[in-house]
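Participant: Any chance you could fold what I've pasted below:
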Amino acid sequence: MGTPLGDFIRAKRDSIQPETLGLPTHGRRRSPGLRRSDLAARAGISVEYLTRMEQGRDRNPSTAVMNALADALSLDPAERNHLRYLAKITGSECCTRTRPAPPRRDVRPPVLETLRLLEPGIAIVTNRLGDVLAHTSGFASVTNGTGLLDSEVPNLTRYVFTDPRARTLFADWDDVADEHAFDLWLGPSVENSEWLTTELASTAGPDFTRRLNRHLIPQRGSLRLNHPSGCELQLSRETLELSSDAQQLVVFLPADEGTAQAVAQLRRQPYGQLRAIS
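Facilitator: This is a model prediction of the structure:
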């Protein structure tokens, strides 16, 4: 059985074309990308050791080995951080077998007060699992009619992968799906994400599983929405990490004048007020 670390190393290895590293491309190749022998040689480790890591039979690689692999794979800073994170959680998995605690859903009063100050703007408090913990009336206005907030316990990740309306709402659905799949690795804890990952694997099918296991670092550009009212919205995102709470405060800002006018029109329709979801 593999591990998140092994899956990531293998996915990156498969995505690299040998010629980009100055390696010869002649000879028959059983799989795309870089051979294990090529990567092992670049990292200064044995093929046997690399195989054990990719297959999940070695879960505690040293920092020096991780740095060598990052260099050999030409990882960018975001990918290097993810590699270190996966090494950490892979090593802890074999030692931690306690029952995971439910994800935290309460939002601290100062955070709620900050959200109130952002009214009538478009803002939300969420966690990496996609749980919608609190939102402004502006967020409700923009998402009205999409089904996103219909559930008693709204979850963005579940909505993206299981609600057909999401594919219409998000103009760049593939990018949004990649973001939410990646963020499950960064949840309140890896164990806490298991309940959602298991559920989505059965309901969303192989498309979700493929996105989860390829560990694609998202770019998180502007969010383009096809609103049910007929408006096309383009929103930039500013994210404040609430590290001690394992939560995020995300503010959505109109990226152009047309979006600003459309959002102003949507705000004139009474859809409620600031809401904390328990």
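
Participant: Please make it C-alpha for all contacts and neighbour counts, starting now.
Facilitator: Will do.

Participant: And the lengthiest helix in the chain, what does it pack against?
Facilitator: The longest helix of the chain (DSSP state H) is helix 77-93. Where contact means 3 or more CA pairs under 8 Å, 6 or more residues apart in numbering; DSSP states H and E, helix 77-93 is packed against helix 4-15, helix 63-72.

Participant: now the other sequence, so there's something to compare against:
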Amino acid sequence: METPLGKFIRAKRDAIQPELLGLQRYDRRRAPGLRRMDLATRAGISVEYLARIEQGRDRNPSRAVIDALADALCLNPSERNHMRYLAKIASDQCLVDIRPVAPPRRVRPSVLRTLQLLEPGVAIVTNRLGDILAHTTGYQAITSGTGLLDHERPNLNRYLFTDIRARAFFADWSDIADEQTFELWQAPSLENLEWLTSELIPLAGVEFTNRLCRHEVPRPRVLRLNHPSGFELRLLRETLELPMDDQQLVAFLPACDRSARAVEQLQRMPHGRLRSIS
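Facilitator: Sure thing, here's the model as predicted:
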């Protein structure tokens, strides 16, 4: 059974142009990218062993083998860390009965107080599954009329893949969808990841599953939003990790004067009943 680690290695191998590594292009080869033989040679392992890893028949490659494959694939630091993580969750030690479990939603009082200090700025407390656990009034202002906070338990992934309004709201919808899907691999536990994916896969279909299997490490970018009222926002994101909670506090900062003015105007507009931070 193919593992996420095997899929990641195969995807990165297919993405490499042989000539960029000083190798000959294989004109008669149907599959794109680097041959398994060439990757194995560059990593110093046998072709048969590489095939077992890619196909999920060997789930316990050593750290040295993982690092050698990362070097051979020319992975950047983020991709290398992701590959190590996939090797960890693919190991035999993780082969247990995975039952979907919802992650805890409690936000510590001190974190809530920190969030309140950011008022009336734009900020949220979230987790890697995309649950929006708490938010400022500023965040409600910039998302008003988009449907993102309409759900009793708002989740960014559910919104991205199941609400048609998300494609208009996020100017770079495809990039944000890639980014959020990649974050799922950093979920607090396999049980939490299974909880969300079992809910999303039937609703989101291939748009979601293809991204989940692609393991495309996102690049930092300015968040561009098209508010229904006509404002165009460009926001920078600063993330404070809360490791003991498996949560993050994310602050959104205007990337230009025009966006700063737009945020101020949206904050002055009536948006109905405010959702309390909880």
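
Participant: To residue 93 of the first structure, which of the helices and strands packed on helix 77-93 of the first structure lies closest?
Facilitator: helix 4-15 (10.3 Å; CA to CA).

Participant: Give me the residues contacting that closest one.
Facilitator: 31-36, 39, 53-56, 73, 83, 86-87, 90, 213-215 (CA atoms under 8 Å, 6 or more residues apart in numbering).

Participant: so what's residue 170 of the first structure up against?
Facilitator: 176, 223-226.

Participant: From the residues you listed, which land in strands?
Facilitator: Mapping these onto strands (DSSP state E) picks out 223-226.

Participant: Quickly check those residues for the two that are furthest apart.
Facilitator: Every pair of those checked by CA to CA; the farthest is 223 and 226, at 10.1 Å.

Participant: ok so, going back, could you dump the helices and strands packed on helix 77-93 of the first structure into TSV with mean neighbour count and distance to residue 106 of the first structure added?
Facilitator: TSV is the format used below for those (neighbours: other CA atoms under 10 Å; distance: least, CA to CA, whole Å):
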stretch	mean neighbour count	distance to residue 106 of the first structure
helix 4-15	20	29
helix 63-72	16	36
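
Participant: between the ones you listed, which one is nearest to residue 150 of the first structure?
Facilitator: helix 4-15 (33.1 Å).

Participant: one step back: show me which pair in the contacts of residue 170 of the first structure is furthest apart.
Facilitator: 176 and 226 (13.6 Å).

Participant: Compare neighbour counts for these two and give me the winner.
Facilitator: Higher neighbour count among residue 176 of the first structure and residue 226: residue 176, with 23 against 18, using other CA atoms under 10 Å.

Participant: State the distance from the more buried one to residue 136 of the first structure.
Facilitator: Distance, residue 176 of the first structure to residue 136 of the first structure, by CA to CA, to the nearest Å: 21 Å.

Participant: Switch the helices and strands packed on helix 77-93 of the first structure over to TSV; also include distance to residue 251 of the first structure.
Facilitator: Converted to TSV, those look like this (distance: least, CA to CA, whole Å):
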stretch	distance to residue 251 of the first structure
helix 4-15	31
helix 63-72	33
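
Participant: Mind checking the ones you listed for the one nearest to residue 205 of the first structure?
Facilitator: Once those are compared by CA to CA, helix 4-15 is nearest, at 18.5 Å.

Participant: That closest one against the second structure, how far on average?
Facilitator: Mean deviation of helix 4-15 of the first structure relative to the second structure after superposition (mean CA distance after the TM-score superposition for the first structure): 0.5 Å.

Participant: Over in the second structure, find the residue span that helix aligns onto.
Facilitator: Mapped onto the second structure using TM-score structural alignment, helix 4-15 of the first structure spans residues 4-15.

Participant: returning to that earlier point: which of the ones in strands among the contacts of residue 170 of the first structure count as buried?
Facilitator: The neighbour-count test (16 or more other CA atoms under 10 Å) marks 223-226 as buried among those.

Participant: List just the nearest of those residues to residue 152 of the first structure.
Facilitator: For those, the residue nearest residue 152 of the first structure by CA to CA is residue 225; the value is 23.0 Å.

Participant: That closest one matches what in the second structure?
Facilitator: So, by TM-score structural alignment, residue 225 of the first structure is matched to residue 225.

Participant: Verify the stated contact: its match with residue 254.
Facilitator: No. Using CA atoms under 8 Å, residue 225 of the second structure is not in contact with residue 254; the gap is 11.2 Å.

Participant: before we move on, what SS does the residue nearest the centre of the first structure have?
Facilitator: The centre of the first structure sits closest to residue 183, judged by CA atoms, centre = their mean, with a distance of 2.4 Å. Following DSSP: H, G, I helix; E, B strand; the rest coil, the label given to residue 183 of the first structure is helix.

Participant: hang on, the earlier thing: would you tell me which of the helices and strands packed on helix 77-93 of the first structure gets closest to residue 140 of the first structure?
Facilitator: Distance to residue 140 of the first structure, taken as CA to CA, is lowest for helix 4-15 among those, at 35.7 Å.

Participant: The closest one: how far from the chain's middle?
Facilitator: Chain-centre distance of helix 4-15 of the first structure: 17 Å, with CA atoms, centre = their mean, to the nearest Å.

Participant: Past it, which element shows up next along the chain?
Facilitator: Next in sequence after helix 4-15 of the first structure, counting helices and strands by DSSP states H and E, comes helix 36-43.

Participant: That next one vs the second structure, average distance?
Facilitator: With mean CA distance after the TM-score superposition for the first structure, helix 36-43 of the first structure averages 0.5 Å from its match.

Participant: Need the residues that contact that helix.
Facilitator: 13, 46-47, 50-51, 65, 68-69, 71-73.
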